[in-house]
Structures are given as C-alpha cells and as structure tokens.
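*Asks:* Need a 3D model of the sequence below.
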Amino acid sequence: MSLHHLYRRQTLATTIDKAWEFFTQPENLKLITPAFMSFDIQSFSGPRSLHGGQIITYKVKPFFGIPFSWVTEVTHAEEPHFFVDEQRFGPFLFWHHKHYLEETPDGNVVMIDSVHYKVFYGFVGSLLDRLIVQQRLDLIFDYRTRVIAEMFGAAEERG
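*Replies:* The predicted structure follows:
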C-alpha cells in the first residue's frame, strides 16, 4: 500500500482563539478553497462549530471538473489545539487530515496541516498520484496558504 503525505506549516499573526474559531466553522472552508474546486457544503451535523463525530458532506470538483460527493467525519477535536477529519466517502481511498494550532511565545499561531492519503491501488494509483494528484493537492494547499496569510497576516517564525 502506497500512502502519501502532504505537510504544510505556516505562522499566523493572530491568536489561537481567533484561529480556532475560523478553522472550525465548516462554512469557512469555501473561503480558503480555490474556485476551480466548485466547493459546496451540502450539510453538516450538529451545531455550526466543529466537534468530534461531526459529519460534513460536500460537492467538489478536484480533478478535471469531475464532480465528487465527499463525506468527512471529524474524528478527534481538542479545542483549541487540533482536530482530525477523515474521509468516509469521496475521491480518495484513504484521507486523514490533521489540523494543529500551536501558540508561540510571542503570541502568534503556528498552523500545521498533515494529510495522509491514498489514491487507487497499484501501479495506476501511483502513476496518477505522481502525474496529477500531488500537483493538484499542492495547488490547493498553496492557495490556502496564500489566502490564510492574507486573512490573518503572516508572522515570521523565530527559533
């Protein structure tokens, strides 16, 4: 089994409480997702704020404008430090996305996205990952990094 990993880290000029409030509101996902994805939240369970056990359903077009239904479950959440969402149904065979928020001594926030994912089995899946999926995910997460830095301000990391 070929499991792939995507990792992003950025430091934001905001408080951990403001970051948590923004990143745990499902409707804010659309604000940090490129328009080509046609990201549309269909539903989410429970209160508007994120919580363990929450199910969120989306319609997305991540590859070549092909629409997919995507269902994720928030499997873990520890306010205001991290949450994990896992795909239950969607374009990947496996999707496990960890979101970490850590307050720095100077009052900024380090945000880390760590995604483990798997595409189709065997040679075809490995080929698709190298030719398409990795570049598309990089494009999506690079966009997110830019938009989030514009929204919150980018802070220099010290250390």
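*Asks:* make it CA atoms for all contacts and neighbour counts henceforth
*Replies:* Will do.
*Asks:* same for whichever strand in the chain runs longest, what does it pack against?
*Replies:* Longest strand of the chain, by residue count under DSSP state E: strand 66-78. If contacts are counted by 3 or more C-alpha pairs under 8 Å, 6 or more residues apart in numbering; DSSP states H and E, strand 66-78 sits against strand 55-63, strand 82-89.
*Asks:* In TSV: those strands, plus mean neighbour count and distance to Leu6.
*Replies:* Shown next, in TSV, are the helices and strands packed on strand 66-78 (neighbours: other C-alpha atoms under 10 Å; distance: least, C-alpha to C-alpha, whole Å):
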stretch	mean neighbour count	distance to Leu6
strand 55-63	18	16
strand 82-89	20	14
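*Asks:* Next, the second sequence, to be compared with the first:
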Amino acid sequence: MPNFEVVTAVAAPPDQVFALCLDVQAHTRSMAASSERAVDGTTRGELSLGDTVTFQARHFGLTWRLKARITSYERPRYFVDEQESGPFERWRHVHCFEPDGAGGTVMRDVIEFASPLGPVGRIVDSIVLSRYMPRLIRIRNASLSRTFD
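*Replies:* Prediction:
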C-alpha cells in the first residue's frame, strides 16, 4: 500500500497547531486551490474523537467527496482520520505534533492510501498519486503554518 510522510516546522506550540489542524474551516481555507468545502457531518469548528466530516473538492478536473472519521485522538500529541467513504479503497492519515524545543512544533503527517480497481488503481497510485498527494499535503501545511506568522 502506498504511503508517505511530510514533516513541517510550525512556529507555534503543539496544542495550538493540533487545534488548528482539527478546525474544519482552517482545513478548507488551506485547500482553497481545490475548492474544498465541508458538505456534511461536522462542517464548522473543531473536530474531535468520533466526529465525521465530508469534504467535497475538485482534483484532476473532477469533483470528489470523501467522508472521514476521527478514529484516534490524544490531545495535543496526535489524531488519526480515516476514510469511511470516498474515492480511495483505503485512506488513513496520522497527524503527529511534537515540541521542537524552541516553542514551536514539528508536525508529521503519515499517510497510507490505496486506490480502488486493483491493478489499475496500483498503477494510478504509483504514477500519479505518489507525487500528487505529498505535494497537496505540503501545500496544506504551508497554508496552515502561515496562520502563525
């Protein structure tokens, strides 16, 4: 199964970064380039354990919906969101937050994903999504990080 990790330094303490990453409106602002918006579940405010949110966005010229649930949560160290329904056969995103020793945070995103359609999905994963997805997460993280500038 494809997976990748993105590490981002953020100039704010872990508790603030953790809260921002669970804020639905902050997430949609960070994904403005893909016209992402929350359309069902918890559509405003901060998510917590067990909450679901359905995001709708445009990628590759198509509109997609992904319903995710917060399946694990230990404030302010980490939380996990997993797809309940959507375009992937599997999507699991672990968000980790560690103090950097200077008042900031090392934010680590570890993502496992798999496209449907067996061999065709594996080809799409290796040729397209293995490049596209890390870039998308880096763009999101840069946007979130700018909140604290």
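*Asks:* Mind telling me the TM-score for this superposition?
*Replies:* Here the TM-score for the pair of chains, by TM-score structural alignment, normalised by the length of structure 2, is 0.89; 149 aligned residues with a C-alpha RMSD of 1.9 Å.
*Asks:* once the two are aligned, what's the mean deviation for the longest strand of structure 1 against structure 2?
*Replies:* Its aligned residues in structure 2 lie a mean 0.9 Å from strand 66-78 of structure 1 after superposition (mean C-alpha distance after the TM-score superposition for structure 1).
*Asks:* Could you tell me the angle between that strand and strand 82-89?
*Replies:* Counting by axes from the mean of the first three to the mean of the last three C-alpha atoms, to 10 degrees, strand 66-78 of structure 1 points 140 degrees away from the direction of strand 82-89.
*Asks:* got the angle for strand 66-78 of structure 1 vs strand 55-63?
*Replies:* 140 degrees.
*Asks:* what stretch of structure 2 does strand 66-78 of structure 1 fall on?
*Replies:* Aligning strand 66-78 of structure 1 against structure 2 (TM-score structural alignment) gives residues 62-74.
*Asks:* Quick check: closest non-adjacent residue to Gln56 of structure 2.
*Replies:* Closest residue in space to Gln56 of structure 2, ignoring its immediate chain neighbours: Arg65 at 4.4 Å, by C-alpha to C-alpha, 6 or more residues apart in numbering.
*Asks:* Count residues in the vicinity of the one you found, would you?
*Replies:* Other residues lying near Arg65 of structure 2 total 18 when counted by other C-alpha atoms under 10 Å.
*Asks:* Was I right to think it contacts Val53?
*Replies:* No: at 10.2 Å, Arg65 of structure 2 does not count as touching Val53 under the criterion of C-alpha atoms under 8 Å.
*Asks:* Alignment lookup: Thr145 of structure 1 to structure 2.
*Replies:* In structure 2, Thr145 of structure 1 lands on Asn141 (TM-score structural alignment).
*Asks:* Surely its match is within a strand?
*Replies:* No: per DSSP: H, G, I helix; E, B strand; the rest coil, Asn141 of structure 2 lies outside any strand segment and is helix.
*Asks:* do you know how far the residue nearest to it when sequence neighbours are not counted is from His95 of structure 2?
*Replies:* Take Asn141 of structure 2 and drop its neighbours on the chain: the residue closest to it by C-alpha to C-alpha, 6+ apart is Thr8, 6.9 Å away. For Thr8 of structure 2, the distance to His95 of structure 2 (C-alpha to C-alpha, to the nearest Å) stands at 11 Å.
*Asks:* which residues do those two both contact?
*Replies:* 107-108 (C-alpha atoms under 8 Å, 6 or more residues apart in numbering).
*Asks:* Can you show me the strands along structure 2?
*Replies:* With DSSP E as the criterion, structure 2 has strands spanning 3-10, 37-41, 52-59, 62-74, 78-85, 90-99, 105-114.
*Asks:* And the first one, what does it pack against?
*Replies:* Applying 3+ C-alpha pairs under 8 Å, 6+ apart, we find strand 3-10 of structure 2 packed against strand 105-114, helix 130-146.
*Asks:* Please tell me which residues of structure 1 the first one aligns onto.
*Replies:* Alignment note (TM-score structural alignment): strand 105-114 of structure 2 is matched to residues 109-118 of structure 1.
*Asks:* any idea how far the matching stretch is from the chain center?
*Replies:* Distance of stretch 109-118 of structure 1 from its chain centroid, counting by C-alpha atoms, centre = their mean, to the nearest Å, is 7 Å.
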